[in-house]
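*Asks:* Need the 3D shape of this:
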Amino acid sequence: MADPVPALVATGVAHTFGETRALDGVSLTVGARERVALLGRNGSGKTTLLRVASTQLRPDAGRVEVAGADVVGQPDVVRRHLGVVFQSPALDPALTAREALRLQAALVRIDRAEVAGRVADALADAGLADRAGDRVGTFSGGMVRRLDLARGLLHRPTLALLDEPTTGLDVLARDAFWAALDRRRADGAQVVATHAMDEAARCDRVVIVDAGRVVADGTPDALTSALGPDALWLDTDDADALAATLRGEGHDARAVVDRVLVVSPSARDLVAPFYARPDVRALSIQPPTLADVFAAVVGGRGGR
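*Replies:* Now for the predicted structure:
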C-alpha cells in the first residue's frame, strides 16, 4: 500500500512585508495524521506561514502543497481540505451555537443529510449540547473557543491550522480546548502555532521557528535529549562575558538574556567548580525541558 499523501509540504517558502522578511526559506512536511507544533515567539513567522498555507497570502518564493494541491495554482482545492481556527474566533455573537455550526456546514458544503448529525456531534464534542440554542454572545471565552474549534473541524478536514488558539484562556478552559482537539486526532493532521511550551509538548513534533527560519525540528523527546541529561543554568552579572569565557575554556555555553546555559553530557560534574567561580552568582540544574531547548536555540537571536 502506498504511503498517504502528506497533509502539508512547504519547500523553500519566503515572504516579505516591506523591509521585513517574515519567511526566509522555510521547508516543512507534515504527515497525514501528524500533530505538529510551530513554536516561536511573537513575530517569528508562524502566522505568516499559516496564512500562506491557508491561501490567504501568496508566497514570494517557494511552494506549498496541501494534500498534494498547490496553494497558488489550486487554491479552491486546497480550501476544501482545510480547517482553520484563527487567533480571534470567527463567530457571529448574534447566532446561536447551533446556527453558527449550520452556517459553517453550508459554507463547506456538507451534504444536507449529514448536517444535523454533524452539528449534534460537534456540539456534544465541544461540551455545548445543553447550550445549542443560546447565542454565542452569551458564552464565556472558553466556550467560544471550543465552539470555534468545532466550527473549524466540522467537515473533518485533511489539515487543521490553528493559530495560537488558546490565547487569553485560563488553565481549565485551555485543558478543555485541548481535550476537544485530542478527540479529533483521527480526522486529519493538525498544525498548532503556539508560544506555550506545554502545548508544544502535546504534539508529535515540534518545529521551532525564529526570524522566519526553521531552527529546530524533532519530537519533544529528541529535542530535549539533544541537550544532554541535564540543563545547567548560571546566574551572572554579565551573561555575554561569562559565556565567552566558558567557550574559551572549551564549554558549550550560550548567553540567554541575562543567564548562561551550559550544555554538557557531564553537567553535574561542573556544578561544584562553576559554583566556586567569582563570576557565577547562583546556578540551577535539572533535566532539560522544551523551554530549555527554545532558550538554547533562539534565546540570543532577534525575532521578526
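
*Asks:* contacts and neighbour counts: CA atoms only from here.
*Replies:* OK.

*Asks:* So which residues of the stretch 101-250 of the chain form strands?
*Replies:* Across the stretch 101-250 of the chain, reading from the start of the chain, the strands by DSSP state E, counting those that start in this stretch fall at 159-163, 189-194, 205-210, 213-218, 231-235.

*Asks:* Give me the contact list for the first one.
*Replies:* Identification of contacts with strand 159-163 by CA atoms under 8 Å, 6 or more residues apart in numbering yields 7-8, 32, 47, 50, 54, 66, 81-87, 152-153, 188-194.

*Asks:* so of these, which ones are in helices?
*Replies:* Here DSSP state H is the test, and the contacts of strand 159-163 give 47, 50, 81, 152-153 as lying in helices.

*Asks:* Dump those into TSV; add neighbour count as well.
*Replies:* What follows is the ones in helices among the contacts of strand 159-163, written out as TSV (neighbours: other CA atoms under 10 Å):
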residue	neighbour count
47	21
50	21
81	20
152	23
153	24
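
*Asks:* For residue 133, give its distance to residue 94.
*Replies:* Computed with CA to CA, to the nearest Å, the distance linking residue 133 and residue 94 is 11 Å.

*Asks:* one step back: mind giving me the PyMOL command for buried ones among the contacts of strand 159-163?
*Replies:* The PyMOL selection below is limited to those of the contacts of strand 159-163 classed as buried (16 or more other CA atoms under 10 Å):
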select buried, resi 7+8+32+47+50+54+66+81+82+83+84+85+86+87+152+153+188+189+190+191+192+193+194
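
*Asks:* looking at it, residue 242 is touching residue 234, isn't it?
*Replies:* No. In this structure, residue 242 is not within contact of residue 234 by CA atoms under 8 Å, at 9.1 Å.

*Asks:* Looking at those two, which one has more neighbours?
*Replies:* The residue with more neighbours, out of residue 242 and residue 234 and counting by other CA atoms under 10 Å, is residue 234; that gives 24 against 21.

*Asks:* Also this sequence, please, to line up against the first:
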Amino acid sequence: MTSAAVTVEDVRATYGTKAALDGVSLTIPRGSSFALLGPNGAGKTTLVNILCTLRRPDGGRAVVAGADVVRQPTKARRSIGVVFQDSSLDDRLSAWENLEFHGLVYGLAPKVRRERSAAVLALVELEDWRDEIVRSFSGGMRRRLEIARALLHEPEILFLDEPTVGLDAQTRQRIWQYLDQLRRERELTVLTTTHYIEEVESADMVCIIDHGKIIAQAPPDDLKAQYGTRWLHILPRDAAATAAILARYPNAQPLGSHSLALPADENAVTDAFLAEFRDSLSEVRFQEPTLESVFLSLTGRELRDRADGQRDAEKAAGKRGGRR
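*Replies:* Reported below is the predicted structural model:
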C-alpha cells in the first residue's frame, strides 16, 4: 500500500451559493479501506460523485487510479466500481441480464462476461437466483447483486455510498465479509460512506467531514485517543426533566428523540450531575471512547441523525419480505 489509489487536492464544489466542498484534500493508499463519515449534507456524496466522474469539481484536482477525473474521465471510470445509495438495477431484468448489460457497457468479451458473471454471483451467494427477475428480490439480495455488478469488470477501486442502508444486521455483516475477502485477494481499494459507524471500526483510515471541510483524518484508534470522549448517556423521565437538564447543562447532546449525552471525562462533573438529577432519570449508562463519540465531539451531532425517510426505508425493507 505504497502508491495512491485516490488523490484529492483542494477540491471545491458549490450548489448555488452553498459550498458543498470547501478545499478538500486527501490521499487514499492503494489496497486500503477508507471511510468517509459526516452528517447529512456534509459533502460526502458530492465528493464521491466527483471521484466517480458524475460531477465536475468547481476547483481543485482529483486523480483516481492515475487518471484525472476531469481530463481523463473514461480512463477513471474503467478503474472504478460504484454502489450508489439508491438502487440502479433494472428490476425488469434477471440478475444475469443485469450483469450481462454491465459487461457489454465495459466492452468485456462474451467468454469473459460469462466467467466473471458466474464468479461474482457465487461470491455474493446469488448463483441459484441468476435467472430470477430482480423485481422479486429482497433489499438485501438487490444490494448483493449491485456489489457483484460493481465488481464484474474487476475495478481497482470500489466506491460505496451508504451501501447497507435499510438492510438487516445479518445482511450487512455478509456484505462486509465479501468486501474484506476481495481486499485480501486483490488489493482492492474501498472507499465507504456510511451511517453505521460500527461498520468502519476496522477501516485503515477514517476521514470526518462536516460543512464541506475535513475536520479530522487518522486511523480509528488514533482518532479515539485524540478526540474520543467518555460520555454519560441518560434517558430523562419526561419532557420537563429533559428541559431542566438542558438548561443546567447546555453542552448536553440530544441522541434521537429522548436521550441525551453528557461529557463524562471528569468524575466530579458526573457526580454533581447525578446528585442533582438522579431521581429524574429512567436510564443511565457510560460509554467509553468510540468512533461515535469522536464524531459527536467533533461535529456536535450524532452520526445516526438519519432522516425520517431513511428510517422509513429500513422499516419498508423489513416488511417487504421476499427472499433473503
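
*Asks:* Overlay them and tell me the TM-score.
*Replies:* Between these two chains, after superposing, the TM-score reads 0.85 (TM-score structural alignment, normalised by the length of the first structure); 288 aligned residues with a CA RMSD of 2.6 Å.

*Asks:* before we move on, the earlier item: identify the contacts common to residue 242 and residue 234 of the first structure.
*Replies:* residue 260.

*Asks:* per the alignment, residue 131 of the first structure corresponds to what in the second structure?
*Replies:* Structural alignment (TM-score structural alignment) places residue 131 of the first structure against residue 129 in the second structure.

*Asks:* which one is residue 274 of the first structure nearest to, not counting chain neighbours?
*Replies:* Taking CA to CA, 6 or more residues apart in numbering, and ignoring the residues beside it in sequence, residue 274 of the first structure has residue 280 as its nearest neighbour in space, at 6.9 Å.

*Asks:* burial of the one you found, as a residue count?
*Replies:* When neighbours are counted by other CA under 10 Å, residue 280 of the first structure comes out with 18.

*Asks:* what do you get for residue 71 of the second structure?
*Replies:* For residue 71 of the second structure, the number of neighbouring residues by other CA under 10 Å comes to 10.

*Asks:* what about it, is that helix, strand or coil?
*Replies:* Remark: residue 71 of the second structure carries the secondary structure label coil [criterion: DSSP: H, G, I helix; E, B strand; the rest coil].

*Asks:* Looking for the alignment partner of it in the first structure.
*Replies:* Alignment of residue 71 of the second structure against the first structure is given by TM-score structural alignment, with residue 73 as its counterpart.

*Asks:* so where do the helices sit in the first structure?
*Replies:* Under the criterion DSSP H, helices of the first structure are mapped to 46-53, 75-81, 97-107, 112-125, 141-153, 171-182, 197-200, 220-225, 239-248, 267-275, 290-298.

*Asks:* would you turn those into TSV with distance to residue 27 of the first structure?
*Replies:* Rendered in TSV, the data for the helices of the first structure read as follows (distance: least, CA to CA, whole Å):
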stretch	distance to residue 27 of the first structure
helix 46-53	10
helix 75-81	18
helix 97-107	31
helix 112-125	34
helix 141-153	25
helix 171-182	25
helix 197-200	19
helix 220-225	18
helix 239-248	31
helix 267-275	34
helix 290-298	18
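
*Asks:* Of all the ones you listed, which one comes closest to residue 259 of the first structure?
*Replies:* Distances from residue 259 of the first structure to each of those were compared using CA to CA; the shortest belongs to helix 239-248, at 5.3 Å.

*Asks:* which residues sit against that closest one?
*Replies:* Outside of helix 239-248 of the first structure, the residues within contact range by CA under 8 Å, 6+ apart are 236, 252-260, 279.

*Asks:* I'd like to know which of the residues you listed are buried.
*Replies:* Here, 16+ other CA under 10 Å leaves 236, 253-256, 259-260, 279 buried among the contacts of helix 239-248 of the first structure.

*Asks:* Between the two ends of stretch 280-300 of the first structure, how far is it?
*Replies:* Distance between the boundary residues of stretch 280-300 of the first structure (CA to CA) amounts to 19 Å.

*Asks:* now it, how far from the chain's geometric center?
*Replies:* Stretch 280-300 of the first structure sits 20 Å away from the centroid of its parent chain (CA atoms, centre = their mean, to the nearest Å).

*Asks:* about what we covered before: return the subset of the contacts of helix 239-248 of the first structure lying in strands.
*Replies:* Within those, membership in strands is found for 252-256, 259-260, as judged by DSSP state E.

*Asks:* Show me which pair in these is furthest apart.
*Replies:* For these, and using CA to CA, no pair is farther apart than 252 and 259, which are 13.8 Å apart.
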